[in-house]
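S.K.: Everything below, folded, please.
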Amino acid sequence: MDTTQLLKGVLDVAVLAVLRAEDGYGYDIVRRLRDAGLGDVGDASVYGTLRRLYAAGSLSSYVVPSDGGPHRKYYALNAQGRSALETQTTTWLDFAGAMSRLLVDDRAGASTNGENR
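M.R.: Sure, this is the predicted structure:
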């Protein structure tokens, strides 16, 4: 299954979830998403998502000077972002549960019908 299409549908909630634990700058957020198992996430997609979430009012930002290079723009979850994360988490858990039931039920039905997968 091509996970890139799935990722597009959940990237907003994934970014919000990463920022729930700790503020982060662009590449740090990309790394944390990849470390969490979303290896197909693209840099440009995450940066676009950060800009969109910021423009929508779900994130705040601040700049931190860097000794070894350019300043870094950090993003933080604000009250609106926490509310959005809570809503999207409920939606995701309901959806994932329904899909899991479909997939598990399909497997169980196939094995009881003598079909091989």
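
S.K.: Going by C-alpha atoms from here, please, whenever you check contacts or count neighbours.
M.R.: OK.

S.K.: Skipping its backbone neighbours, what lies nearest residue 78 in space?
M.R.: Spatial nearest neighbour of residue 78, chain neighbours left out: residue 59 (5.5 Å); criterion: CA to CA, 6 or more residues apart in numbering.

S.K.: if I look at that neighbour, how far off is residue 53?
M.R.: 6 Å (CA to CA, to the nearest Å).

S.K.: Spatially central, which residue of this protein would that be?
M.R.: residue 14 (1.3 Å; CA atoms, centre = their mean).

S.K.: Go ahead and report the secondary structure state at residue 31.
M.R.: Here residue 31 is helix, with the state taken from DSSP: H, G, I helix; E, B strand; the rest coil.

S.K.: thinking again about what came up before, quick one, which of residue 59 and residue 53 is more surrounded?
M.R.: Neighbour totals were compared for residue 59 and residue 53, and residue 59 leads with 23 against 19 (other CA atoms under 10 Å).

S.K.: tell me the strands in this protein, going along the chain?
M.R.: Applying DSSP state E to the chain gives strands spanning 24-25, 59-64, 72-77.

S.K.: Please give the structure of this sequence too, so both can be compared:
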Amino acid sequence: MAKPDTKRRADLLQGTLDMLILKTLTAGQMHGYAIARSIQQSSQDALVVEEGSLYPALHRMARRGLIEHEWGLSESNRRAKYYKLTGAGRKQLKADTERWSSFSAAIGLILNPPAVQA
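M.R.: The predicted structure follows:
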């Protein structure tokens, strides 16, 4: 029997992974493992991006022109694809961030409704 996870981890809402990857790449080019690690560290281990989700997202985003890659050597001296943001990716991140802010504000209103004035 598998041991239950002692830390509760949040599931990513559909579409948020792309936004998180774009935001992570604003720090500069990174290989896939570094992107996943950065998201995990930035979220204080609440978000763990598995390879099975990360690499299809990176390939999809590259096809859409949001990111591009070049080959380089990782810290462990292995060949790796380094991804970087494109101009289209920066525009998409801005739009996604605005949409996410509106969405989370709306959810906040439902979870914490403003006090009714008498």
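
S.K.: Quick check: TM-score for this pair?
M.R.: Remark: TM-score between the superposed chains equals 0.80 [TM-score structural alignment, normalised by the length of structure 1]; 107 aligned residues with a CA RMSD of 2.3 Å.

S.K.: quick one: contacts for the residue nearest to residue 78 of structure 1?
M.R.: For residue 59 of structure 1, the contact set (CA atoms under 8 Å, 6 or more residues apart in numbering) comprises 50, 53, 75, 76, 77, 78, 80, 81.

S.K.: Give me the neighbour count for the alignment partner in structure 2 of the first one.
M.R.: Taking TM-score structural alignment for the superposition, residue 50 of structure 1 sits opposite residue 58 in structure 2. Taking other CA under 10 Å as the criterion, the count of residues near residue 58 of structure 2 is 21.

S.K.: sorry, back to before: quick check: chain neighbours aside, which residue is closest to the residue nearest to the centre of structure 1?
M.R.: residue 33 (7.4 Å).

S.K.: And for the counterpart of the one you found in structure 2, the neighbour number?
M.R.: Under the alignment (TM-score structural alignment), residue 33 of structure 1 pairs with residue 39 in structure 2. When counting by other CA under 10 Å, one arrives at 20 neighbours for residue 39 of structure 2.

S.K.: The one 4 residues further on too?
M.R.: With neighbours defined by other CA under 10 Å, the count for residue 43 of structure 2 comes to 13.

S.K.: same deal with the one 10 residues further on?
M.R.: In terms of burial, residue 53 of structure 2 registers 11 neighbours under the definition other CA under 10 Å.

S.K.: Would you map the helices across structure 1?
M.R.: Secondary structure of structure 1 (DSSP state H): helices at 3-21, 26-35, 43-55, 79-112.

S.K.: what helices or strands is the last one leaning on?
M.R.: By that I understand helix 79-112 of structure 1. helix 3-21 (3 or more CA pairs under 8 Å, 6 or more residues apart in numbering; DSSP states H and E).

S.K.: I'd assumed residue 41 was in contact with the residue nearest to residue 14 of structure 1.
M.R.: Yes - with contacts counted by CA atoms under 8 Å, residue 33 of structure 1 reaches residue 41, the gap being 7.4 Å.

S.K.: Stretch 69-79 of structure 2: how far from the chain's middle?
M.R.: Distance of stretch 69-79 of structure 2 from the chain centroid (CA atoms, centre = their mean, to the nearest Å) equals 21 Å.
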